[in-house]
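> I'll drop the sequence and a predicted model, then ask my questions.
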Amino acid sequence: MKKTLLFLCLLVLSSVAFSQTKITGTVTDQNQVPILGANIIIVGTNTGTVSDYDGNFLLTVNQEPPFTLQVSSVGFQSVTEEVTALDQDLLIVLPEGDKLDEVIISASRTPESVRESPVTIERIDARDIENSSSPNFYTSLENLKGIDVNKGGLTYNSVNARGFAGFANTRFVQLVDGMDNASPALNFVIGNFLGVNELDVQSVEILPGASSALYGANAFNGILFMTTKSPFDDQGISVYYKTGITSQEAAGDNRFYDFGIRAAHKFSDKVAAKASFSYLNGTDWFATDYSQYTLNEPGESDFILPFRSGLAHDGINIYGDEVATDINAVAQSLEAAGLIPPGASALVPSVLVGRTGYQERDITDYEAVNGKADFSLNFRPFNNSNTEIILNSRLGFGNSIYQGASRYQLKNFLLQQHKLEVKGDDFFVRGYATTETAGDSYDMRFTGININRINASEWFGTYVGAYLTGVTTGATPEQAHAGARVFADENVTLQPGTPEFKAAFDKVTSNPDVSVGSKFVDNSKMYVGEGNYNFKTLLNDAMDLQVGGSFRRYSLDSGGTIFTDYDGPIEYDEYGAYVQGIKKFLDDRLKLTGSIRYDKSNRFDPSYSPRVSVVYSAGENKNHNFRASFQTGFRNPDTQSQFIGLNVGRAILVGSAEDNLDRRLPGTNLTGRDAYFDSYSLASVTAFTQSGDPSLLVPVQTPLVEQEKVSAFDVGYRGQLDRIFLDINAYYNIYDGFISSKLVVTPRSGSAFDASGIGDLAIGNFDVFQLYTNSQADVSSYGVVTGLSTKFAENYQVGLSYTYAKFDFDQASDPDFRAAFNTPEHQVKFSFGNPEVFKNFGFNINARWSDEFLWESTIANAIIDSRTVLDAQINYAIPKLKSVIKVGGTNIGGEEYRSAPGAGSIGSQYYISLTINN
């Protein structure tokens, strides 16, 4: 019996073996350079593999010859190869591709060549990442024409296009494999915090400008798509390790390291899986701007006072100096208590004195950490079909610094996404959930404030006593103030590094009540479902007709520390649907696209977003492509605009959702209704303070925030002239109801509409609120982006681009409105490189110049200086080890620059990396 079973098993195995066909081969370019990651697929099936570092591949199939292989790689022309015999060994040469033939998906939600795209598009792939001079692919996006990356820190970078930038960029969307990467509570992306391990990047595509017609709310200034590699097509284990230093005058030289791994395996033609992990650890850029920014009129740079210029100096990166009081009142209290001699209070002037604050480096360790993990299980249940079921989980965790109305230390912050998706050639349906946990995060401003509040009365009492000693022993008032501060700091102030300071720090940062603590609490969630179907096949390719829709639910849960959700989570929904048709005429030279989308939030009126575009390809080889489009975009007010209730020290942020107005605001007895409907304009209060004339005061009632809309006109040319690739784009945007913030001053006990409010202002009995509303002024932006690239002497590659960006806004029509365009008017970018100068050796250089511009934000307004930045790298391949060694540096000129006032100055970064692709 055992012999019989053994015979049967051997018979089965031998029959399987005899039915299998093994095809081996090598894929190279026309210069016989191996191509890594080329896709080799049997035509008509989903069976395939990819080439390894040496360009070699092995494909084992249960199919008898003859059959046809299709071989493709980004940047090369696809070729087909006939397999006619068992155990065939192939040499496949891919000709260099025409950039116009590169396939993209994001512009129209359907595969199309670059030449057919109705809008401008920027793109990088795995080869670009390999040749990048940046230490990570995400920051390398700033080398693309028309794309800005605002650097808030080593692990926090904000991508933007076409102006109105910020670290909290709610006008720009980022998708990873179709999932919105935005924080559920904040409604904006925290860089690549929950993004992609660079080993798993298939492609990155950026659509500058409005994209609401297909992608809904917030795809307003642009949308970034990151697509990862499929475990069916890209198998094996890849590893990278990078290390080096960050160099900054304030922080010195600090080591960083970054490593990652990706593993993928196809168990059969129906089942595959992958997992990836990366981890970065380094020292963030120190923020050491200790100047005081005294609020100026919107549209202008704030006045800047030097460090410790006054007795109540409030430095932007100093925390706790906001704790201030009139020292004459303190002296009177001491005199009444018999602690100083009678009449001594008369020697103490009635001036505001602020405590000595803590520098930012005193209340953060500047440790930058980002870990990312991604797990995917993929099923292709049907033979000869691309229908795929994907289970995917993605995690991002670590430490970073976020700058908004204040500076926040994100400590042990966790974001995660979980997705189930079914997709095929003509459809997709996906559902996913995003959750976040703030961990041990805290507000640095209130950390300093509340540490200093612990012994504030003792400090001010000591200060007054020391001041009296000084003036009664012959010191001038200036000398007495200086001596009093030193004495009070030495004897009362908790000194960083001591156990007493550590105990106070831990106590404050673990308490979410901003009156005594600074902890940042957030357990918000976002649930999304969406789908799309393309009827092209059913219509026998007569036209491309797509319909789709989406549903989104927000659940805000900050325990009352960010939003007014102290009585439970706040939930609201958004949903939408769209239809798009694409038709080609004139031998496929003329392509017309039309689409419209309907969106509805349960708190706002419906919104319709149409788009029409035309593309015409001229020339014998369709190498001259002209495009024009008109579309509208919209964005719903973000979660903060609707529900925030946050005291940031200089102002209290107030959302304008109707059910947010009657909730008590932190640190005051006022409500949102008081702030929106019973306040004075900031400009008039400033004028009153300077002149004392109450007739200058202007009572204001601020309209509640509504949707913001844009009408976008876009024209461009994309073409290839011999060896020169040229792309020119011009745009003009008209905004309706531009969402921004304005500052108002609200009397605490009186009314802005009678004398009681003036009385409150006179004695300082008021609060300053930052409100969210829509500007009634006309706001428009326009610009031109042009880029060209070419090759010479075989492999030398040169690129040059110029970006002009401008906006129009009449400040006089809305004096308290801050447009926050935050974008240089002129930018020039240059690249030069060769991936194969000689065998296995390559290099790349990137240079960027931008002129000065005004940065407007809640934290401060300031002129950002012009800058020139140079990055470079050299690389050497070791084919036997399937490895690449890269040595490079960013900002190697060493001249530090900053992205925004309050942020750390960006120094230089030098690195060496080893990447192994197996």
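Noted; the coordinates are in hand.
> alpha carbons only for contacts and neighbour counts from here, please
Will do.
> Show the contacting residues for the residue nearest to Ser212 when sequence neighbours are not counted.
Leaving aside its sequence neighbours, Ser212 sits nearest to Gly633 (C-alpha to C-alpha, 6 or more residues apart in numbering; 4.8 Å). By C-alpha atoms under 8 Å, 6 or more residues apart in numbering, the contact list for Gly633 reads Ala210, Ser211, Ser212, Ala213, Ala217, Ala219, Phe220, Ser609, Lys709, Val710, Ser711, Ala712.
> switch the cut-off to 6 Å
Residues counted as contacts of Gly633 (C-alpha atoms under 6 Å, 6 or more residues apart in numbering) are Ala210, Ser212, Phe220, Ser609, Lys709, Val710.
> buried stuff in the helix or strand hosting the fourth one?
When you say that, I think you mean Ser609. In the assignment (DSSP states H and E), Ser609 maps to strand 607-618. For strand 607-618, a neighbour-count test (16 or more other C-alpha atoms under 10 Å) marks Ser607, Tyr608, Ser609, Pro610, Arg611, Val612, Ser613, Val614, Val615, Tyr616, Ser617 as buried.
> residues contacting the third one?
In other words, Ser609. Each residue near Ser609 by C-alpha under 6 Å, 6+ apart is listed here: Ala213, Ile596, Arg597, Thr632, Gly633.
> now swap in the second one and tell me
Taking C-alpha under 6 Å, 6+ apart as the definition of contact, the neighbours of Tyr608 are Arg597, Tyr598.
> Kindly recompute the last result at 7 Å.
Neighbouring residues of Tyr608 by C-alpha atoms under 7 Å, 6 or more residues apart in numbering: Ile596, Arg597, Tyr598, Asp599.
> Would you reformat those as CSV and include distance to Ala752 and secondary structure?
Listed next are the contacts of Tyr608 as CSV, based on distance: C-alpha to C-alpha, whole Å; DSSP: H, G, I helix; E, B strand; the rest coil:
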residue, distance to Ala752, secondary structure
Ile596, 45, strand
Arg597, 43, strand
Tyr598, 41, strand
Asp599, 38, strand
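> so who does Ser558 touch?
Val521, Asp522, Asn523, Ser524, Asp565.
> what's the closest non-adjacent residue to the first one?
What it means is Val521. Nearest residue to Val521, sequence neighbours excluded (C-alpha to C-alpha, 6+ apart): Ser558, at 5.2 Å.
> and the gap between that neighbour and Tyr432?
Distance, Ser558 to Tyr432, using C-alpha to C-alpha, to the nearest Å: 21 Å.
> Please apply the same query to Val204.
As judged by C-alpha to C-alpha, Val204 and Tyr432 stand 21 Å apart.
> another structure for you, compare them:
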Amino acid sequence: MRLPTSLLASTRAGSLLVALGGLFLTAIPAAAQGGTGTVRGTVTQSGNNQPLVGVLVTVEGTSIKASTNTRGQYTIERAPTGPHTIVFRWLGYRPLSVQTTIAASGVTTADAVLEQLPIQLSELMVTGASKVPERAVEAPAAFAIVPPRVMQAAGITGQAPLALREVPGVDLAQSGMNDFNVNARGFNSSLNRRVLVLQDGRDLAIAFLGSQEWNALAVPTDEFSKMELVRGPGSALYGANAFFGVLNITTPSAREVVGTKVTLGGGFQKPTRNDGTTYGGSTMRFDFRHAGTVSQGRFGYRVNAGFNQADAWSQPRTSADGRDLKREYGDVVEDSVAHPIPVNRELRALNGQTANLATGVITGGDPDPVKNFYGAARVDYYANNGSVVTAEVGSADVRNEIFVTGIGRVQVTKALRPYARLGWASERFNVMAYWNGRRTRKPQYALASNRELKETSDIFHIEGQEIRSFNSDKGRVVYGMSIRNYQVNTKSTLMLAANDDRSDYYYGAFAQVDYQLHDKLRAVVATRVDLGSLIDPQLSPKAALVFSPNDANSIRFTVNRAFQMPNYSEFYLRAPAGAPVDFRALEAGMRASALGPALATVPNGTLFTNSAVVPVFASGNAKLNVETTLGFELGYRADLSRSVYLTVDGYVNRIRNFVTDLLPGVNPAFPFWTAPSQMTVAAQRTALQDAVKAQLLASPATALAGRGLTRTEDGRTAILVSYTNAGKVTQWGLEAGAGWQMNKSLRGDATLTVFDYNVKDAAVGDSLLANTPSAKGTLSLSYAGDRLSASGNVRLVKGYSWAAGVFNGYIEPSTTFNLDAGYDLNTNFKVFVTAQNVFDARRFEVYGGSVNGRRILGGVTTRF
């Protein structure tokens, strides 16, 4: 049973709000208790005493942390007094714990000398698998942590998903400059949302589509303190849309990045027009960050601001012959006979261009560049007991990006993505509330129909979580609750007025218990209940066993259930799905047949309301159910030696109730067309309806209309395509990753992913494809010297078939080489360069998306 849309109608929701509010208020006095002191120190590298920048320094048992500056120095103010353990961590170095006693007055010194160490799983800490920190080798899920060097290299690009290109199991499909589909374990789509993306716990998805707007990040990738991807079903802890994984992005607190950082960069790429000529191709980027502490360290602040502009890869497709897509893809598709490129015409040119109305030929201009202006400000309050209260606001102004959607390409002219977040976190609990907004300041355009699309949406979310240990720390329980409210208004451009300007609520509660059954065996059980005004109640259980024969090896078995909600487009979309159809000839044929006398009372030209212009609509289906998956996983991870690690994860997933592509005749709210009301004899009405359907189904050109001809809510004739739930699929795969530290400075990594599936049931007319290669892999080599760092990687992807929305075709196999390098001129200045697709292997990764080529960028960063 779906819940009412009113929050007040749910006593459960009211109780939850009271509980969370009470937790926040009653804990405030505790936050002020106890004395505090200051800890300072310097962190250097063993062997050469060089200062280490960016080392994470934490006071164990608290939420207090800082990081070292360009001189290797750190300061932690307002740390709880008494005996404490100061922990120093940095990827590629052996973690170090220093025992000290923090005095209430003066400064306590805690220096550290870190030894370089190959990355070992036994030393890594992860959070996303259980929502609490735990040793990576003991995590009950497949995961990957993105190395800092990769995040830093991706920063200048403005393309955060590129940081995931060396992660096993990840599908990374790019269209345009910043539109990416990030997925794991198959069944990708043009607007993928099977991987939940969180930044500091805040869901980044767009309210209406449920997908990501990667160009709208208000903190650049090189400013992330951590990117952690957990693969596999995750609804037991995270709820809806953690279908195949959760990407957790963490940004640093003010104390972690005290100082100022400025980055200035740019570069070039060569977008190619459909006639083969190139144009523009510039990229410009500026990023600024400043952070500090005030009031004797009681408060910290961090400010980010920046600008990014790049000429995009996307090209117009307005030619009246419908062959622009063929011209765009012609040099890329190896065999256009085996893999024909469909005819595709859009009625609107890209922003910055004009087109001849009759021929569709571009008469002036090149596409406007994709732009992003962003800013964010954060304030942290450091309580005496080690807890931290955070308030953050930010916004991004995104312009001219192009999405590939189920109804074709959509261009965002100008949209604002404001947000605010308030959180309170300690070692044992956290409470958080946030607001995400989206405002189309200038209309978005469906390029196929030239229709204006608008969205004003808000997401309000509040959640609380607590962690408790029991039985002498052998067991641990994590539990929490959440409330979310969506408010969406498309001004009747994407939904009918009856469904628009709406407000919907979702409620969730979860708990996980893990227990050390034996020194070498750990059990994990969890479950979550989700309720909402648009979904039936969902129960998402999870169970896992982790066997660790020693600190360097583990084997795990996990069973998970997850679900994905239909988005608002799938529930309530109403938009043109193609050019209107002329049925005057069909009407004339009916009048000339034996049914002619029965049509005498129907005015000529009105058999199909307006027979000359029968609209074609894409419509949502309010009766859709959630998609579900039940996953079984077996994983092994090990440090095979001090210099070699290995991870292998195998899985089998059973997926049910796919939301199909847009299909005719599948929505029970819109049965087949009925004869006009002027015809009152039932037998004649039935005979006419059967004759119209038979005539349309007799020709492949009109077969879609034969299944989709209907009457809309106002009784007018239309051809309508909609969504339904259908399909049963079993999929399986293997994800492997390995790393080898060859010497102190040189490291090699490799990944391999294989995938297959079997469709057991599908809706008639639906192309139920995984949109995923059966095999892909990466090889990388990185060097980290005292001043010079460099890396190169190659990504190999096997070709595969694609079907999503109006686009169906074949994605060509690809081999892509990438390089990046950086050099520290001194402790304050660094120059860097990154080259994507070094050999300019032009290819498209989303069918219907852009053809992408080489991009070379460089810049300078200063810290002080």
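Thanks, I have it. Because the structure is predicted, anything quoted here is derived from the model rather than measured.
> Give me the TM-score for these two chains.
Superposed pair, TM-score by TM-score structural alignment, normalised by the length of structure 2: 0.79. Supporting alignment: 739 aligned residues with a C-alpha RMSD of 3.6 Å.
> out of everything not next to it in sequence, what's closest to Pro340 of structure 2?
Gly809 (7.4 Å).
> Now do the same contact list for the residue mapped onto that neighbour from structure 1.
Per TM-score structural alignment, the equivalent position to Gly809 of structure 2 in structure 1 is Ala862. The contact partners of Ala862 of structure 1, taken as C-alpha under 7 Å, 6+ apart, are Ser301, Asp302, Leu854, Trp855, Glu856, Pro901.
> what does Gln77 of structure 1 give?
For Gln77 of structure 1, the contact set (C-alpha under 7 Å, 6+ apart) comprises Leu94, Pro95, Glu96, Gly97.
> Check Met444 of structure 1 too.
Met444 of structure 1 makes contact with Tyr319, Arg407, Tyr408, Gln409 under the criterion C-alpha under 7 Å, 6+ apart.
> Shared with structure 2, which of the contacts of Ser558 of structure 1?
On the basis of both residues aligned by TM-score structural alignment, their matches' C-alpha atoms under 7 Å, what survives of these in structure 2 is Val521, Asp522, Asn523.
> Structure 2: which residue goes with the first one?
Using TM-score structural alignment to pair residues, one finds that Val521 of structure 1 aligns to Lys454 in structure 2.
> quick one: that match and Arg439 touch, right?
No: Lys454 of structure 2 is not in contact with Arg439 according to C-alpha atoms under 7 Å; the separation is 8.1 Å.
> Can you tell me what the residue nearest to Ser212 of structure 1 aligns to in structure 2?
Structural alignment (TM-score structural alignment) places Gly633 of structure 1 against Ala562 in structure 2.
> Secondary structure element holding its match?
strand 553-564.
> so is Arg361 of structure 1 in a helix, a strand, or just coil?
The local conformation at Arg361 of structure 1, judged by DSSP: H, G, I helix; E, B strand; the rest coil, is helix.
> Name the nearest residue to it, sequence neighbours excluded.
The spatially closest residue to Arg361 of structure 1, leaving aside those adjacent along the chain, is Phe286, at 7.1 Å (C-alpha to C-alpha, 6+ apart).
> Am I right that that neighbour sits in a strand?
No: under the criterion used here (three-state DSSP), Phe286 of structure 1 is coil, not part of a strand.
> between the contacts of Gly633 of structure 1, which is closest to Asn534 of structure 1?
Ser212 (18.6 Å; C-alpha to C-alpha).
> So what's the residue count around the closest one?
A count of neighbours around Ser212 of structure 1, defined by other C-alpha atoms under 10 Å, yields 30.
> Verify the stated contact: it with Ile223.
No: using C-alpha under 7 Å, Ser212 of structure 1 is not in contact with Ile223; the gap is 9.6 Å.
> Val189 of structure 1 pairs with which position in structure 2?
Applying TM-score structural alignment, one finds that Val189 of structure 1 aligns to Gln212 in structure 2.
> Just give me the match in structure 1 for Asn304 of structure 2.
Aligned partner of Asn304 of structure 2 by TM-score structural alignment: Ser276.
> Now its match: which helix or strand?
Ser276 of structure 1 belongs to strand 271-283 when assigned by DSSP H and E.
> got the contact list for the spatially closest residue to Phe766 of structure 1 that is not a sequence neighbour?
Ranked by C-alpha to C-alpha, 6+ apart and with sequence neighbours excluded, the top spatial neighbour of Phe766 of structure 1 is Pro747, at 4.3 Å. By C-alpha under 7 Å, 6+ apart, the residues touching Pro747 of structure 1 are Ser679, Gly757, Asp760, Leu761, Asn765, Phe766, Asp767.
> Downstream of the helix or strand where Ser14 of structure 1 lies, the next helix or strand is which one?
Taking DSSP H and E as the definition, Ser14 of structure 1 sits inside helix 2-19. Downstream of helix 2-19 of structure 1, the next assigned helix or strand under DSSP H and E is strand 21-28.
> mean shift of that following strand relative to structure 2?
For strand 21-28 of structure 1, the mean deviation from structure 2 after alignment is 4.4 Å (mean C-alpha distance after the TM-score superposition for structure 1).
> Check which residues of that strand are buried.
Quick answer for strand 21-28 of structure 1 (16+ other C-alpha under 10 Å): Thr21, Lys22, Ile23, Thr26, Val27, Thr28.
> same thing with stretch 775-785 of structure 2?
Taking 16+ other C-alpha under 10 Å as the neighbour-count basis, stretch 775-785 of structure 2 is seen to contain the buried residues Ala775, Lys776, Gly777, Thr778, Leu779, Ser780, Leu781, Ser782, Tyr783, Ala784.
> how about the first one, what's its partner in structure 1?
In this case it means Ala775 of structure 2. Alignment note (TM-score structural alignment): Ala775 of structure 2 maps to His826 of structure 1.
> Which helix or strand contains the aligned residue in structure 1 for Gly822 of structure 2?
Matched to structure 1 by TM-score structural alignment, Gly822 of structure 2 sits across from Asn875. Taking DSSP H and E as the criterion, the element that holds Asn875 of structure 1 is strand 867-878.
> Sounds good, over and out.
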